[in-house]
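K.L.:
mind looking at a prediction? Sequence and model below.
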Amino acid sequence: MQSDLFDVTLRASTHDLGGFKVHRTLPAKERMMVGPFLFFDQMGPARLGAGDGIDVRPHPHINLATVTYLFDGAIGHRDSLGTAQRIEPGAVNLMTAGHGIVHSERSPGDERAHGPVLSGIQTWLALPDAQEEIDPAFEHVPAPALPMIEAGGATARVIMGELWGARAPTTTYAGTIYADVRLAPGAVVPIDAAADERALYLVEGEAVLEGVPLQPLTLYVLKPGVAATLRSEGGGRAMLCGGDAFATPRHVWWNFVSSRRDRIEEAKRAWRAGEFARVPGDAQEWIPIPAVPKTVSYP
């Protein structure tokens, strides 16, 4: 049955960042991308001690868009465009790197005071070849602006693209589907075959796709053209992602993504040389380029 449904199933690799864990399923040796998605991290769930917090120091990106979506907690985002934006559960932060952007992510002060919680999904999306070097941009879409739709005992928030006839206002650069699907006990919902590439990720609870129980910390990449039914007897929560297949492969090294390896080498040189813009209000520290990055492509 699994061979009829899935191209590949990707188990997460887990990274302990000190106080909380990140579980990464993309990129992987078996599969680099699902539609435009080339990075898929589940953050937490975690609770830090009072006075502690998440401090991701300023770091650069090129030729991609980052999408941050929280289930619990809050993150303060700052970037080199001058953006200062708090994100909370149900909203989406879309940061388009284009030819280059620098940002930081930190726990807000009010969260630190009582011990922050953090749970969510962070993804990277490749930009189409002709748009890799566009101007950087930032977009925050609050939770009430994202469509909430119901079908078959499930309630889905459409984060990007279109699902079951409802479209999110979030900017997309390629055909994209991204949704947070909450399954009530007894839910039965369709996973249609409209997108070139699709994947499901079980966040919590339980769910079964065409008789195959979905396991946590696993990204299930569906075969193209296969329609399926997602069921949950006890209730659960799953993320659906995917979209247009990319004809041109992407190279990934650390925080840099591009269709051209030489562009990544240029970004490395520019970050070492201090040529990227600084983050207003958070310019005193930064993350140096690592000798061995945790995020790499697998050509």
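P.N.:
Cool, the structure landed.
K.L.:
only C-alpha atoms from now on, for both contacts and neighbour counts.
P.N.:
OK.
K.L.:
got the contact list for Ala270?
P.N.:
Going by CA atoms under 8 Å, 6 or more residues apart in numbering, Ala270 touches Phe276.
K.L.:
switch the cut-off to 10 Å
P.N.:
Going by CA atoms under 10 Å, 6 or more residues apart in numbering, Ala270 touches 60, 264, 276.
K.L.:
can you pick the most crowded of the residues you listed?
P.N.:
For the contacts of Ala270, the largest neighbour count, defined by other CA atoms under 10 Å, is 26 neighbours, found at Pro60.
K.L.:
doesn't it belong to a helix?
P.N.:
No - read with DSSP: H, G, I helix; E, B strand; the rest coil, Pro60 is strand and lies in no helix.
K.L.:
these two touch, right, it and Met95?
P.N.:
No - between Pro60 and Met95 there is no contact under CA atoms under 10 Å: 11.7 Å.
K.L.:
mind listing the strands for the stretch 101-250 of the chain?
P.N.:
Using DSSP state E, counting those that start in this stretch, the strands of the stretch 101-250 of the chain run over 101-106, 117-126, 137-141, 148-151, 154-163, 166-167, 176-183, 187-191, 197-205, 208-209, 212-213, 218-222, 228-232, 236-243.
K.L.:
other SSEs contacting the first one?
P.N.:
Okay, so that is strand 101-106. Packing partners of strand 101-106 (3 or more CA pairs under 10 Å, 6 or more residues apart in numbering; DSSP states H and E): strand 55-61, strand 75-79, strand 84-87.
K.L.:
that strand vs strand 137-141, what angle?
P.N.:
Compare the direction of strand 101-106 with that of strand 137-141 by axes from the mean of the first three to the mean of the last three CA atoms, to 10 degrees and you get 40 degrees.
K.L.:
so which bits of strand 101-106 are buried?
P.N.:
For strand 101-106, the neighbour count (16 or more other CA atoms under 10 Å) marks 101-106 as buried.
K.L.:
go on, stretch 120-137?
P.N.:
120-129, 132-134, 136-137.
K.L.:
try stretch 193-211
P.N.:
Under the neighbour-count criterion of 16+ other CA under 10 Å, stretch 193-211 has 195-203, 205-209 buried.
K.L.:
in a helix, Glu266, correct?
P.N.:
Yes - the assignment for Glu266 (three-state DSSP) places it in a helix.
K.L.:
thought Gly115 was touching Ala74?
P.N.:
No - using CA under 10 Å, Gly115 is not in contact with Ala74, being 11.5 Å away.
K.L.:
quick one: which of these two has more around it?
P.N.:
Neighbours per residue (other CA under 10 Å) separate Gly115 from Ala74, with Ala74 holding more: 23 against 17.
K.L.:
what about versus this one:
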Amino acid sequence: MIADAIIQTITPVTHDLGAFKVRRALPTRERTMVGPFIFVDEFGPARLAPGEGMDVRPHPHINLATVTYLFDGAIEHRDSLGSRKVIEPGAVNLMTAGSGIVHSERSPADRRAAGPSFYGMQTWLALPDGKEELDPAFDHVPGDGLPLVEAGGASARVLMGTLWGVTAATPCHSPTIYADIMLTAGSSLPIDSDADERALMLVGGQAELDGQRLEPFALYVLAPGHAPRLSGSSEARLMLMGGGAFATPRHVYWNFVSSSRDRINQAKEDWKARRFPLIPGDDQEFIPLPEVPTTVSYP
């Protein structure tokens, strides 16, 4: 029964930005993390009007890694290391903030005339103890570095870590699993039970877990050690995420994650004083530190 498979169901907070919606499942008052995942956003599907585009101006991060994965559309990433990469469906962008990085995310110029579409996931991974102040880095992993597992009409693209006997090329700073699962009507797939903490999100279609229907965009935290079976009652798409449990709590304020509140306060002052590095080619704008952060940790 579903009570055996699922220990917690988190209903995301939906932010309606007019042209599209963002659904934020983590962090919440009920739960801050699943493995290293401390921030989980699903955005879209959406199509903007011709000539418009998404423009997330330069902003900072510390002590975390961002993971961007798209189902549709394209996003151009730039950062203060000089990285510049357009991500499209089938690839992963991993940006390790470590001691501090600044990046922007915008619709590519060549997509704006027709009205860009976008649909996907952005997640943050807390960096583990001893690695929070890593040197910043950026990794783009194309589709051929993300193995595909197929069985009986079901498939899973492994984005991070080892699942179903295969391992993604994406770097991991702590034990991490992340996968994009596709089901056809009548197909099924077992969920590996090795990770300390795991969660599922249905992002399209209709699916069941151990025979019980899943609601779209809810985050289902799975019982440790239990190996449930996913099945599709229609074509369906789900994201599986998790990894090793963190022994030390993490604090979140706006775009900053750390085990130390003092470190977050220092990052806030550094951003206000413009002490973070600039992005080559995108250094004329920035997002100010908000008076009331949109992402906060909960007691």
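P.N.:
Happy to help now that I have it. Since the model is a prediction, treat every value here as computed from it, not as a measurement.
K.L.:
what touches both of Gly115 and Ala74 of the first structure?
P.N.:
Counting by CA under 10 Å, 6+ apart, the contacts common to Gly115 of the first structure and Ala74 are Ser107.
K.L.:
please pull up the equivalent of Val208 of the first structure in the second structure.
P.N.:
The alignment partner of Val208 of the first structure in the second structure, by TM-score structural alignment, is Glu208.
K.L.:
show me the contacts for its match.
P.N.:
Glu208 of the second structure sits next to 2, 188, 202, 214-215, 229-234, 236 when contact means CA under 10 Å, 6+ apart.
K.L.:
please report how far it lies from Leu219 of the second structure.
P.N.:
14 Å (CA to CA, to the nearest Å).
K.L.:
before we move on, what about Ile279 of the second structure?
P.N.:
Relative to Leu219 of the second structure, and taking CA to CA, Ile279 of the second structure is found at 34 Å.
K.L.:
before we move on, what about Pro142 of the second structure?
P.N.:
According to CA to CA, Pro142 of the second structure stands 27 Å off from Leu219 of the second structure.
K.L.:
these two: who's more crowded?
P.N.:
Neighbours around Pro142 of the second structure and Leu219, counted as other CA under 10 Å, are more numerous at Leu219. The numbers are 24 against 16.
K.L.:
map that one onto the first structure.
P.N.:
Here Leu219 of the second structure is matched to Leu219 in the first structure, going by TM-score structural alignment.
K.L.:
how near is its match to Ala238 of the first structure?
P.N.:
Distance, Leu219 of the first structure to Ala238 of the first structure, using CA to CA: 10 Å.
K.L.:
mutual contacts of those two, please.
P.N.:
Contact criterion CA under 10 Å, 6+ apart; residues shared by Leu219 of the first structure and Ala238: 200-202.
K.L.:
turn those into TSV, including distance to Phe6 of the first structure.
P.N.:
Below are these laid out as TSV (distance: CA to CA, whole Å):
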residue	distance to Phe6 of the first structure
Leu200	10
Tyr201	13
Leu202	15
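K.L.:
so what's Phe217 of the second structure up against?
P.N.:
Taking CA under 10 Å, 6+ apart, one finds 10-14, 23-25, 41-42, 200-204, 238-239 in contact with Phe217 of the second structure.
K.L.:
lining up those with the first structure, which overlap?
P.N.:
For the contacts of Phe217 of the second structure, the contacts that are reproduced in the first structure, applying both residues aligned by TM-score structural alignment, their matches' CA atoms under 10 Å, are 10-14, 23-25, 41-42, 201-204.
K.L.:
hmm, back to that, dump the residue contacts of the match of Leu219 of the second structure.
P.N.:
8-12, 24-26, 40, 199-202, 239-241.
K.L.:
out of those, which end up buried?
P.N.:
Listed as buried from these are 8-12, 24-26, 40, 199-202, 239-241; burial here means 16+ other CA under 10 Å.
K.L.:
and the one helix or strand Phe71 of the first structure maps to, how far from the second structure on average?
P.N.:
Following DSSP states H and E, one finds Phe71 of the first structure within strand 64-73. Once fitted to the second structure, strand 64-73 of the first structure is off its aligned match by 0.2 Å on average (mean CA distance after the TM-score superposition for the first structure).
K.L.:
tell me how far the nearest residue to Leu209 of the first structure once chain neighbours are set aside lies from Val189 of the first structure.
P.N.:
In this structure, Leu209 of the first structure finds its nearest non-sequential neighbour in Leu230, 4.6 Å apart by CA to CA, 6 or more residues apart in numbering. Distance of Leu230 of the first structure to Val189 of the first structure, computed by CA to CA: 5 Å.
K.L.:
got any residues that touch both of the two?
P.N.:
Jointly contacting Leu230 of the first structure and Val189 under the rule CA under 10 Å, 6+ apart are 152, 154, 183, 209.
K.L.:
quick check, nearest of those residues to Met32 of the first structure?
P.N.:
Leu209 (22.9 Å; CA to CA).
K.L.:
wait, the closest one sits on Leu5?
P.N.:
Yes - shown here, Leu209 of the first structure and Leu5 form a contact pair, counting by CA under 10 Å, at 8.7 Å.
K.L.:
surely Val67 of the first structure is in contact with Thr96?
P.N.:
Yes - counting by CA under 10 Å, Val67 of the first structure does reach Thr96; the two are 8.9 Å apart.
K.L.:
so what's the most centrally placed residue in the second structure up against?
P.N.:
Among the residues of the second structure, Thr123 comes closest to the average C-alpha position under CA atoms, centre = their mean, at 1.8 Å. By CA under 10 Å, 6+ apart, Thr123 of the second structure lies in contact with 24, 26, 36-42, 65-69, 94, 241.
K.L.:
and for Arg237 of the first structure?
P.N.:
Arg237 of the first structure makes contact with 154-156, 180-184, 201-207 under the criterion CA under 10 Å, 6+ apart.
K.L.:
thinking again about what came up before, more neighbours: Val67 and Thr96 of the first structure, which one.
P.N.:
Set side by side, Val67 of the first structure and Thr96 show more neighbours around Thr96, with 28 against 22, by other CA under 10 Å.
K.L.:
mind checking how far the more buried one is from Glu206 of the first structure?
P.N.:
According to CA to CA, Thr96 of the first structure stands 34 Å off from Glu206 of the first structure.
K.L.:
cool, Glu275 of the first structure as well?
P.N.:
Per CA to CA, Glu275 of the first structure is found 48 Å from Glu206 of the first structure.
K.L.:
and for Phe246 of the first structure?
P.N.:
Phe246 of the first structure is 31 Å from Glu206 of the first structure, by CA to CA.
K.L.:
how far is stretch 170-188 of the first structure from where the chain is centred?
P.N.:
13 Å (CA atoms, centre = their mean, to the nearest Å).
K.L.:
shared neighbours of Pro60 and Met95 of the first structure, anything?
P.N.:
The contact sets of Pro60 of the first structure and Met95 overlap at 79, 101, 103 (CA under 10 Å, 6+ apart).
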